[in-house]
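Chemist: Give me a 3D structure for the following:
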Amino acid sequence: MRTLYVVTHPEATHHVERVVGGWHDSQLTPAGLRAAGSIARALRARIPGGAEVELFCSDLRRARQTAEPLAELFGVEPVPDRRLREKSYGVAGGRPQEWLDQRFVPPPADGERLEHDEGVAGAETKGMLARRVYAAMDEIVRRPCEHQVIVTHGGSLTFVVASWIRMPIQAVGQVGFPVPSGSITTLREDDYFHNRAVVGLGDIRHLGSAESAAG
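Modeler: Alright, predicted model coming up:
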């Protein structure tokens, strides 16, 4: 049995400052740091004592900060991977969200969506984001460890899940799995049928009402 726990980082400064996240290297707020501790304790309660655990995280500061209490509780070193980053919004990163909203070109309902140009210089397309997350996931799931934790971002989580269920990249143009900040998504593959299940998506029961209000 293999289980992956996919964590989305909790409240970060770009949330409260209302600026664009993406590759802007924001950090966790005090509430986010408390939530990171709650996430670590929740996973410590779910994973059997003595089990081997591997920990992977986006290399952005808010994800690394989320991984720190996990690393301490499980006694492992987190493996940072830039491919697990949030989508890059190019020149919009760190600017007011309103600035991006005024310039953003939404994708069409039909037609080309994977490589759609959103009208912001330097921004990644959905296809670019999907391909790098899929590449990271391919390496993670090739490892034989039964318990793996991945700390990433809300936008990237969609492609972690899509990769897990082996959805072809050509089909992800319209897929989306929105989850709250500070959530835990549980993915599991059984040893008999080798089915890959999404056991829980975006669970925030481990967070108090104040911690989960950030989104």
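Chemist: CA atoms for contacts and neighbours, from now on please.
Modeler: OK.
Chemist: got the residue ranges for the strands in the protein?
Modeler: 2-8, 53-57, 79-80, 147-152, 184-189, 196-203 (DSSP state E).
Chemist: These into JSON lines, with extra columns for mean neighbour count and distance to Val172?
Modeler: Formatted as JSON lines, the strands of the chain follow (neighbours: other Cα atoms under 10 Å; distance: least, Cα to Cα, whole Å):
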{"stretch": "strand 2-8", "mean neighbour count": "23", "distance to Val172": "19"}
{"stretch": "strand 53-57", "mean neighbour count": "23", "distance to Val172": "22"}
{"stretch": "strand 79-80", "mean neighbour count": "17", "distance to Val172": "25"}
{"stretch": "strand 147-152", "mean neighbour count": "25", "distance to Val172": "18"}
{"stretch": "strand 184-189", "mean neighbour count": "21", "distance to Val172": "18"}
{"stretch": "strand 196-203", "mean neighbour count": "16", "distance to Val172": "17"}
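Chemist: Please generate a structure for the following sequence too, so the two can be compared:
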Amino acid sequence: MNESYEGVEWWLIRHGLTGWNLQRKYQGHSDEELLPGEASGLTPLRSKLAGQSFAGVYCSDLKRCRQTLQLIRPDLTAQAVYDPRLKEMNFGAWEGKTYEMLEHNPLYRAWIDNPKLYTPPEGESWELFQNRVADFQRELVQKSKELAVSGNANPSILLVVTHGGVISTLNMLMNPDADFWDSKVSPGEIMKLKLS
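Modeler: Model prediction:
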């Protein structure tokens, strides 16, 4: 099989704004809803995606991502694959808390300085999170190779609606020069990865 996936694009969308985003609280696996007026906040993204066809649609199974997909492209919700591997990192006991609430906690300080060595209480280790996202990424790479082999003259686009940490991880896995911390995508924004 051809090992190339040239001409395939991944459109990675971070979910829209939640109340916890505004309060700067860790969300992780907490199933927060979008803000009530977020439909208007997602209008620019909805306009960018209008009429665009996708070779595959993937979405985190958390409510804020499902609601985002429903608001930006309701016609795609039935074909979407809702995948738990696309959830944000599980911050355990720190979910619902802000930096200011945790800044004097020695374990939190150690985790901030080196998240690869420390794990939030009742949360997910850096290694488990990265491995979970890498497992999804391998499947998406395989799908991309299959699309490239199909010989479609138009770029084949895979849409992924997920979370900031997942987007940073996918970008880092696909771009060896990328750093996790340099891949910030704000709520309701898109990062496009052109594969070559």
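Chemist: out of the strands of structure 1, which comes closest to Glu72 of structure 1?
Modeler: Closest of these to Glu72 of structure 1 is strand 53-57, at 11.0 Å (criterion: Cα to Cα).
Chemist: what's the matching range in structure 2 for the closest one?
Modeler: Across structure 2, the stretch matching strand 53-57 of structure 1 (TM-score structural alignment) is residues 55-59.
Chemist: What separation do you get for the residue mapped onto Ser47 of structure 2 from structure 1 and Arg34 of structure 1?
Modeler: Matched to structure 1 by TM-score structural alignment, Ser47 of structure 2 sits across from Arg41. Distance, Arg41 of structure 1 to Arg34 of structure 1, by Cα to Cα, to the nearest Å: 11 Å.
Chemist: before we move on, the earlier item: contacts made by the match of strand 53-57 of structure 1 with the rest, please.
Modeler: 65-66, 69, 76, 79-83, 86, 156-162 (Cα atoms under 8 Å, 6 or more residues apart in numbering).
Chemist: hang on, the earlier thing: want to try TSV for the strands of structure 1, with distance to Ser163 of structure 1 as columns?
Modeler: Formatted as TSV, the strands of structure 1 follow (distance: least, Cα to Cα, whole Å):
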stretch	distance to Ser163 of structure 1
strand 2-8	12
strand 53-57	16
strand 79-80	19
strand 147-152	13
strand 184-189	11
strand 196-203	10
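Chemist: quick one, which of those strands is nearest to Val133 of structure 1?
Modeler: strand 147-152 (10.0 Å).
Chemist: so where is that closest one in structure 2?
Modeler: Counting by TM-score structural alignment, strand 147-152 of structure 1 corresponds to residues 157-162.
Chemist: average offset between the matching stretch and structure 1?
Modeler: In the superposition with structure 1, the average deviation recorded for stretch 157-162 of structure 2 is 0.7 Å (mean Cα distance after the TM-score superposition for structure 1).
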